[in-house]
Structure formats: C-alpha cells, structure tokens
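Visitor: Below are the sequence and a predicted model; questions follow.
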Amino acid sequence: MPLAINSTAPDFMAQSTEGTIRFHDWMGDSWCVLFSHPKDFTPVCTTELGVMARMKPEFDRRGVKLLGLSIDPVEDHARWSADIKTVTGQAPNYPLIGDANLKIAKLYDMLPADAGDSATGRTAMDNATARTLFVIGPDKKIKLTISYPMTTGRDFNEVLRAIDSVQLTARQPLATPANWEQGDDVVIVPSVSDEEARKRFPEGWRAPVPYLRLVEMPN
C-alpha cells in the first residue's frame, strides 16, 4: 500500500553527506521535507538541489529541516555537490542520503520490492519513480506528498506555500482555498459549528454558500 496522508513516515538509519542519520531522532520536534532523486549527475535534479540550498533559510524560518535522497552512494554525492555548486552557485547545505541498496526508496514506496538491492548498473530511468517529496510533521506523520516526473523540475515556492497552509491548519480548525497565499482569507472547516465559529471569530465571516465560510487569516 502506498504511504497515505497521516500515516507514520517510516523510520530508518542511513549514511548521509553529514554522517549517519537515524531519521526520527534526527527530525526531533521539527518539520521535515524529504525529497528524492533517481540518480546522481542528472540534469533536473542538479538544479533542484542547488535551488533548495538557496531557499534553505525560508525552510529554517518555518522550522523545517531538509533531507535529500538519491539512489547512489554517499561518495558519489560528494562529487555531485561540486557540480551542483557550479550550476547553481550553491552546494547542498543539508544532508543528502545515500540509498545505494534501494532500501529507503522501497520503504517509502518509491520503488517496487522486486527492484533489486543495488544501485549499481541502474539508470535514472530505472529509478524514475524516486521523484517524490514528503512533508512530515513533528508527530512523524506524513502531511503532504507530491510526485514529479524526471522531466519536470519542482517548484519549491509551491512547497513553501503548501507548508504555510499545512502548518496554519495544524494549529487551528481552518482550511485554505485554491491558490491561497499568506494573508489571504481562509476557510472555517465544516466540523466547526456556526455557534463555535462565532466564539472563535467574533468579527464574523462571509459565506457565498452556506458550507463555505471565509474569514480573515488569523495572526
């Protein structure tokens, strides 16, 4: 079964560019973005890892740790980092896991169980489904997943936008409408009665239809 929203993100121990990581312990009480790549020295992934490094302060500000994964040994990651800096001006400043035995990719349902146990001889196309991004909460539950084909670079501004929504709605009984951005109106969730909503939002709300109650975003 694929990992579902609100399922527990599997724990693991792995070697990374910053040493051994036991995932849940490494996360601690932080949020985490775990994002995977099918192989080192691939063009789109090279751009992504550099952009993520440049945007790291924005994730830090939200209490989100970054953890990359690529299905190659850690030793290759070190050489790849030099290329990433050449292309983007920024080498990865967060851990990049080696998954040379494919265990983590299988654990997170990115590769089938019969994919083998070695990255040796496998091409990027063989690992094409290892292009998933997971947003994981401090409770170690998966809050969001996005999967991309190898030919489509990820929009990390959208990842930040989604994290803003997920973190806001984790704190209060709210939801965010389509194309929502910080500061826009938010939705009072249906599980909150009108009576309770009046207590929570004494300034009131607007309801174009009875089941869609829009209110100003709380501070």
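Guide: Good, I have the coordinates. Numbering: from 1, shown residues only.
Visitor: Going by C-alpha atoms from here, please, whenever you check contacts or count neighbours.
Guide: Fine.
Visitor: Against residue 54, how distant is the residue lying closest to residue 8 once chain neighbours are set aside?
Guide: Leaving aside its sequence neighbours, residue 8 sits nearest to residue 141 (Cα to Cα, 6 or more residues apart in numbering; 4.4 Å). Between residue 141 and residue 54 the computed distance is 26 Å (Cα to Cα, to the nearest Å).
Visitor: now the residue of the chain most remote from its centre, what's its secondary structure?
Guide: Going by Cα atoms, centre = their mean, the residue of the chain most distant from its centre is residue 195, 36.1 Å out. The three-state label given to residue 195 by DSSP: H, G, I helix; E, B strand; the rest coil is helix.
Visitor: what do you get for residue 166?
Guide: Under three-state DSSP, the three-state class of residue 166 is helix.
Visitor: Give the full set of residues in contact with the residue nearest to it when sequence neighbours are not counted.
Guide: Residue nearest to residue 166 in three dimensions, not counting chain neighbours: residue 143, with 7.3 Å by Cα to Cα, 6+ apart. Residue 143 makes contact with 5-6, 134-137, 166, according to Cα atoms under 8 Å, 6 or more residues apart in numbering.
Visitor: From those, which land in helices?
Guide: residue 166 (DSSP state H).
Visitor: buried subset of the contacts of residue 143?
Guide: Neighbour counting with 16 or more other Cα atoms under 10 Å marks 134-137, 166 as buried within the contacts of residue 143.
Visitor: Columns distance to residue 190 on top of the residues you listed, output as TSV?
Guide: Rendered in TSV, the data for the buried ones among the contacts of residue 143 read as follows (distance: Cα to Cα, whole Å):
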residue	distance to residue 190
134	27
135	24
136	25
137	23
166	17
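Visitor: farthest-separated two in those?
Guide: Maximum pairwise distance among the buried ones among the contacts of residue 143 (Cα to Cα): 12.3 Å, between 134 and 166.
Visitor: what ranges do the helices span in this structure?
Guide: Counting by DSSP H, the helices of the chain are 23-27, 43-54, 56-61, 74-88, 103-107, 156-171, 194-200.
Visitor: For those helices, give me JSON lines that also has distance to residue 127.
Guide: Output for the helices of the chain, formatted as JSON lines (distance: least, Cα to Cα, whole Å):
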{"stretch": "helix 23-27", "distance to residue 127": "22"}
{"stretch": "helix 43-54", "distance to residue 127": "13"}
{"stretch": "helix 56-61", "distance to residue 127": "26"}
{"stretch": "helix 74-88", "distance to residue 127": "16"}
{"stretch": "helix 103-107", "distance to residue 127": "9"}
{"stretch": "helix 156-171", "distance to residue 127": "22"}
{"stretch": "helix 194-200", "distance to residue 127": "48"}
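Visitor: ok, second structure coming up, stack it against the first:
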Amino acid sequence: MQEQQHSAPTNTGLRIGDQAPNFTARSTSGDIQLSDYRGKWLILFSHPADFTPVCTTEFVALAKAAHDFEDRGCALMALSVDSLFSHFAWLRLVRDRFGVEVRFPIVEDPTLVIGRAYGMVAPNDNDSATVRTTFFIDPEGTIRAMTCYPANVGRSTPEMLRTLDALQAVDENAALAPANWQPGEAMLAPPLTDLAAIFSAEGETDWFLQELPAGKVK
C-alpha cells in the first residue's frame, strides 16, 4: 500500500497566539485540510495509540459530548500515528462494545510530520506514545490554549468544554475569566492602565481586580 503523504511545516515551538500550521492528510472522514475549519472553533488533539485503555475511554467520552462541542460552534479532530485502517477497526470496536459512534475525524500521521509541526513530539522522536496534546484553535486559525497530559492520564472532557466556554466568553465580553469560572458566573474587568483612574479608584484593588456583574456577561 502506498504511504499517505502529509504536508505540514516543521515547527517545534508553537505557543499560544501562533497560527496553527496547516496540513493535509487522510482521516476517517476522508481527506482533510486544517484550513477548511477556518470560521469556526476547532479542538485538535493527539492520542498515543488506538486500542489502548485510556484513549478508548477518552474517545467514548468525547463522542458522547460531541453535540456539546457542536452547540458551541466547535469541531473536534483527533490525530495519532496509527494508520487509517487501524482507526477504522478501533472505531468499529468502540461502537460494538460501548454503543457509541465516533463521527469526528481521526487523522493518520504515520510519519509524525503533523505531530512534529505542532511540537507534539520532539524532532528526533520515533513515536508519540508519551503525550496527549490538545490545541484550542479559534475561527481565525490562532492557537488560543494548549494542554499536554502524559499517556497514563486521560483528559477531562468537562474541563475541555469549560476552557472553550471561557475562551469564547472572554472574546464576546472583552473580559477576563477568573479561576474556576463557569458559564453564567461573574467575569473580571481588564485592569485599568490610566494612572489618574488608578489613583481615583475607590478600593485599593478595584483598579486591577473588579468583577463584572454576572447579569452583564453574555
């Protein structure tokens, strides 16, 4: 079988605020290109391998929550070094065993071209079995958040949704999301940058720590 060719620039130092490198590859949803997702949010995440215990629980959980991401205008896309046909066989097993169909695309990356472009694996690594990296990409193609877990710890689907909610809320409200923020809770106003306004603030911390009433948060 002819090996599928991937196209992606090499970049091992991606940071929040960078543009997500474009790529083309085969997936369980057909040929795919990252730039096709411009105009909506996208969560791109890697998993160490098909037919592994933690990855299986992650995919069952994400498939069950897929509509929650869709309701927020966000697509899911997975990536691993396994072949396309390995993905197909694994998804069939997941459906038959757990009664859950994984419909979001899983990209094959057997040559690690995409993984290296995103810094998911080091340039000289031979496999990606040590990481679970997640990229939250906004409609402009900008990386807005990143997480990385070891192979033996699964992601938290509720935390992925909370992070997405927070990113969308700070954009919509021009505000800040405090620790443990949940949708509907108060957000924080950006700190003042005018010295006169800072000196005239009523409370000693009001100029940099001011809640926005929850009723004013969209």
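Guide: Arrived safely, thanks for sending. Worth saying up front: this structure is predicted, and the values here are computed from it rather than measured.
Visitor: picking up where we left off before, residues in contact with the residue nearest to residue 8 of the first structure?
Guide: Taking Cα under 8 Å, 6+ apart, we find residue 141 of the first structure in contact with 5-9.
Visitor: let's go with 6 Å and repeat that
Guide: Applying Cα atoms under 6 Å, 6 or more residues apart in numbering to residue 141 of the first structure gives the contacts 6-9.
Visitor: ok, so of the contacts of residue 143 of the first structure, who is nearest residue 16 of the first structure?
Guide: Residue 16 of the first structure lies nearest to residue 134 out of the contacts of residue 143 of the first structure, by Cα to Cα, at 17.9 Å.
Visitor: measure that closest one to residue 6 of the first structure for me?
Guide: Look at residue 134 of the first structure and residue 6 of the first structure: by Cα to Cα, they are 11 Å apart.
Visitor: Repeat that for residue 16 of the first structure.
Guide: Counting by Cα to Cα, the gap from residue 16 of the first structure to residue 6 of the first structure is 26 Å.
Visitor: what do you get for residue 182 of the first structure?
Guide: To residue 6 of the first structure, residue 182 of the first structure is 24 Å away according to Cα to Cα.
Visitor: picking up where we left off before, return the subset of the buried ones among the contacts of residue 143 of the first structure lying in strands.
Guide: Taking DSSP state E, the ones among those that sit in strands are 134-136.
Visitor: For whatever residue of the first structure lines up with residue 106 of the second structure, which non-adjacent residue is closest in space?
Guide: Taking TM-score structural alignment for the superposition, residue 106 of the second structure sits opposite residue 96 in the first structure. Ranked by Cα to Cα, 6+ apart and with sequence neighbours excluded, the top spatial neighbour of residue 96 of the first structure is residue 68, at 4.5 Å.
Visitor: Can you find the partner of the one you found in the second structure?
Guide: Residue correspondence to the second structure (TM-score structural alignment): residue 68 of the first structure is matched to residue 78.
Visitor: can you check residue 29 of the first structure too?
Guide: Looks like residue 29 of the first structure aligns to residue 39 there (TM-score structural alignment).
Visitor: hang on, that match packs against residue 139?
Guide: Yes - using Cα atoms under 6 Å, residue 39 of the second structure is in contact with residue 139, at 4.3 Å.
Visitor: what's around whatever residue of the first structure lines up with residue 87 of the second structure, how many residues?
Guide: Mapped onto the first structure by TM-score structural alignment, residue 87 of the second structure lines up with residue 77. For residue 77 of the first structure, the count of nearby residues is 23 (other Cα atoms under 10 Å).
Visitor: from the ones in strands among the buried ones among the contacts of residue 143 of the first structure, which is closest to residue 187 of the first structure?
Guide: Distances from residue 187 of the first structure to those, taken by Cα to Cα, are shortest for residue 135, at 21.7 Å.
Visitor: Tell me how many other residues surround residue 193 of the second structure.
Guide: The tally of other residues near residue 193 of the second structure (other Cα under 10 Å) stands at 10.
Visitor: List the residues that contact residue 82 of the second structure.
Guide: Counting by Cα under 6 Å, 6+ apart, residue 82 of the second structure has contacts 108, 110.
Visitor: and residue 200 of the first structure, how far is that from residue 189 of the first structure?
Guide: Remark: distance between residue 200 of the first structure and residue 189 of the first structure (Cα to Cα) = 12 Å.
Visitor: same question but for residue 138 of the first structure, I mixed them up
Guide: 22 Å.
Visitor: which of these two has more neighbours?
Guide: Just comparing residue 138 of the first structure and residue 189: by other Cα under 10 Å the higher neighbour count belongs to residue 189, 18 against 15.
Visitor: my guess is the more buried one meets residue 174, correct?
Guide: Yes - taking contacts as Cα under 6 Å, residue 189 of the first structure lies within contact range of residue 174: 5.3 Å.
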